[in-house]
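# Sequence first, predicted model second:
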Amino acid sequence: MAGAAAQDDAEQLLHLKLAFLAGEPPACILALARYALPLAVKIATAPKVYGRQNSTYTTTIFKRIISEVELSSDIVIDALYEEFAQRMLSKAKDSLLNKTNHIYKEISFLSSTHDNVSSSLISVVARLSCSSNMLEGDTGCSLWPSSLFLSEFILSYPEIFSTKCCFELGSGVGLVGICLNYVGASKVILTDGDTSTLTNMKENMELNNVCIKLEDFEELKESKNKVECKYLSWEEASESDLRGYQPDIVLGADIVYDPVCVPHLVRVLSMLLRRDSKQGEVNRKSGDELEMDGPVAYIATVVRNAETFNCFAKAAADAKLSAINIGSSTAPSNFLPYMLSYDRSSVQLLKITLSS
């Protein structure tokens, strides 16, 4: 019994630490901490945990934890007050330097099978610079649930993506690209139509020690790097621009959001999925949903507006694209149990192919 209790404590502490590093909302951090007080004090006083976090975020977490401990009638150790004071000073300094617009996050994907709790359970860690306020229009630098879902899908079915050329539309912070690189995709092309998002994406690839280049479009076609970041405007993209890539798999997370962009998105998908000659390949034999007889797209999306989604479905059908929801039949493993704010049930996963 003592061993099981110790394992539970270790798991709670690990989840609390990972949630903090992932920048989970304060309410989610406190929900996890309530299971483990005074373990929460340990996480709050470990400098290596919050070393790169946004000072406004860490200050809020410290304040909430101190209040929680005080309300529980536990003694707040001096070190916690001291660290809170240090975070307040850092917050003031960052404000003067105008460094509060982005927040550093570490998204740790846990192994799906394990017998005990330790850091070795973490299969891959993605280090990301993200927007601290998506409401200010910095949506391309925000982390969306569909990106988390698509990343879990890639890690759940690595055999689909290994040794394949993968092309992502609207890559944002680059989380999906990091996971594709991890599972052994032969080539990863990350694209976005916003230059500031593209710059942040490149910095995130470098942060994760992924070899990339951000260059002229024509030079990228000849690049030997495994991961490439490029500017791609759906409105301006031509067939000649995309002909040299011929990806095996096209991916996208939360890219069905604006009815104005839908016709351009469908046109780009059609061009990327069109292949003059390609030998059919099969990644899995366990179900039709994951068979691949040619280029295929996997689009993860949250249906926030039914009218916009229906607009996409109609445009795809008119372009002779077959789109089926495979989210239920091929649900990914839960690699992010500590992210309480992530609602995977809200995400649909579409498999899109050219109609025969």
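Now that the structure is in, tell me what you want to look at.
# all contacts plus neighbour counts: C-alpha atoms, from now on.
Noted.
# contacting residues for residue 327?
347-350 (Cα atoms under 8 Å, 6 or more residues apart in numbering).
# and stretch 131-142, which residues are buried?
Neighbour counts over stretch 131-142 (16 or more other Cα atoms under 10 Å) mark 131-132, 138-142 as buried.
# Give me the distance from stretch 335-351 to the chain's centre.
Distance of stretch 335-351 from its chain centroid, counting by Cα atoms, centre = their mean, to the nearest Å, is 11 Å.
# end to end, how far does that stretch reach?
From its first residue to its last, stretch 335-351 covers 21 Å (Cα to Cα, to the nearest Å).
# Okay, buried residues for that stretch please.
For stretch 335-351, using 16+ other Cα under 10 Å, the buried residues are 335-336, 338-339, 342, 344, 347-351.
# same check, this time on stretch 292-302
Here stretch 292-302 shows 292, 294-302 as buried, counting by 16+ other Cα under 10 Å.
# another structure for you, compare them:
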Amino acid sequence: MQKYSICTLEKRLVTARDIACARAVCLGTCSEPNETFQKVSGGLPTLLVGLLSDAYVQWQEFFQLTRDMGQRASFCKSEEVRALQRVLTILAKVSSLDTTLGEEIGRAGSQTILSRLMEEIKVSTCIVETDGSCEEDFDALMDLQDAACEIYVTGKRGVVAFTDEKLTSRLPLLYNLRPADSENVTITDATTILIHQVAKRQTAQADVGYLMWPSAIVLSRWLLSNVHVLKNKTILEIGAGCGLVGILAATIVKKYNTSDQVIITDVNNTVLENIARNINVNDVSSIASVSKLDFYQQSGDNHAGKWIAGEFGGISEKQCAPVDVILAADIICQPDDAVAAAKTIYDALIPGGAAYVVCANEKHRFGVGMFAGECQSLNLHVKSTDVKDMYDGGLLTECMNTAAGFVDGMTLTFFEVYKTKL
């Protein structure tokens, strides 16, 4: 297995996005331009645990040597102690930024090494306290103990390490999205978005946001072809699920260095926590935020515009200002959803605002056929287009098969919904 220097890992594993990309590269599912990492059996967890094992063995041998020879003065400033401290810092950081990787590191053997390390530090601390060693030695051991404990309490010990196949299934989905119209757009390069799905099993209708759905991919590609609809606008994604559309919108806003904000909402607390994770891994936390929005709490009678954000993350229920643009993908699963979604759009839009909604058709999503009529009953103007007729079918892409519920021949409708001005 290729060895990586501590310095290299400190420089390359800085953000949640860095870590997610390194996990994918080490499993061979994607490449990176500078080729820092390479495919390795066991992936990034095995690489990091190997680094920990090497640093631990070197520290163990050095500590034994200094104790036997009485060379205590050099202990706290030794390369072995500093190297182990740096490795522990790396593991603590990556485990905090990517809890999935933290679990994988534990299953790959870090917990066993950390247990031995912490036990030996206890013994070493007693020796240092009784043999007249300097205070710096004691402090160095306490720093190691604290770092080891931090990693240990957040990790999980497993009987065996995850297989490469299982590790690959735990990676975030990677979407290299391009505009459907390559001739009349301002963003021509691929925009890469990483999306974690919720690992828990779906047990209720409210859990549909645990997984990616095909309409989100279509709406995201449409936004890349129509970035003008986001410029100088306040933006709200409703029924966001994994948050691809809102995060893509935030990424576009970030490229233009505007002060626009994107609010990404759902009703399920677990889904909202996952959206927050996806915001972080895509480096758009300065632009995108998470709020709780329940379609069924919105009244549908606020022409001036206001919507109710539910209690979440220590923030109490509150009324929120309307927005210029609403984005929504696959938000209707039953007839009542069509009614509630129309009311939500009416309340949350400013007069003169627009909503862009993509849904699979009635055959695949019950209630979608009612949506346009429910919007019109609230005096919202609706234009409906079959997605396959847009950009010569260019919005439909092969990566849609990564989404839950996608079937060959699935038809989708694009709704443009406009609210009249006062």
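Arrived safely, thanks for sending. Everything numeric in this text was worked out from a predicted model, so none of it was measured.
# Assign residue 406 of the second structure to helix, strand or coil.
Three-state assignment for residue 406 of the second structure (DSSP: H, G, I helix; E, B strand; the rest coil): coil.
# From residue 270 of the second structure, how far out is it?
Relative to residue 270 of the second structure, residue 406 of the second structure is positioned 23 Å away (Cα to Cα).
# tell me the helices in the stretch 301-422 of the second structure, going along the chain?
Applying DSSP state H, counting those that start in this stretch to the stretch 301-422 of the second structure gives helices spanning 335-348, 368-377.
# Save the ones you listed as a markdown table, and put in mean neighbour count and distance to residue 151 of the second structure too.
Output for those, formatted as a markdown table (neighbours: other Cα atoms under 10 Å; distance: least, Cα to Cα, whole Å):
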| stretch | mean neighbour count | distance to residue 151 of the second structure |
| --- | --- | --- |
| helix 335-348 | 24 | 43 |
| helix 368-377 | 19 | 48 |
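# With distance to residue 86 of the second structure as new columns, can those helices be given to me in a markdown table?
Shown next, in a markdown table, are those (distance: least, Cα to Cα, whole Å):
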| stretch | distance to residue 86 of the second structure |
| --- | --- |
| helix 335-348 | 49 |
| helix 368-377 | 55 |
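# nearest to residue 217 of the second structure, of those?
The closest of the helices of the stretch 301-422 of the second structure to residue 217 of the second structure is helix 368-377. By Cα to Cα, the value is 18.1 Å.
# mean per-residue distance, that closest one to the first structure?
Following the fit onto the first structure, the mean deviation recorded for helix 368-377 of the second structure is 2.3 Å by mean Cα distance after the TM-score superposition for the first structure.
# so where is that helix in the first structure?
Using TM-score structural alignment, helix 368-377 of the second structure lines up with residues 309-318 of the first structure.
# any idea how far residue 66 of the second structure is from residue 137 of the second structure?
Counting by Cα to Cα, the separation of residue 137 of the second structure from residue 66 of the second structure is 12 Å.
# between these two, which one's more packed in?
residue 137 (21 against 14; other Cα atoms under 10 Å).
# which residues touch the helix or strand containing that one?
If you go by DSSP states H and E, residue 137 of the second structure is part of helix 135-154. Under the criterion Cα under 8 Å, 6+ apart, residues 72, 75-76, 81, 84-85, 88-89, 91-92, 95, 102-103, 111, 114-115, 117-118, 121, 124-125, 128-129 lie in contact with helix 135-154 of the second structure.
# repeat for stretch 328-348 of the first structure
15-16, 18-19, 22, 24-25, 28, 108-112, 145-146, 149, 152-153, 156-157, 289, 300-303, 325-327.
# if we go to 6 Å?
The contact list for stretch 328-348 of the first structure (Cα atoms under 6 Å, 6 or more residues apart in numbering) reads 15, 19, 28, 109-110, 152-153, 156, 300-302, 327.
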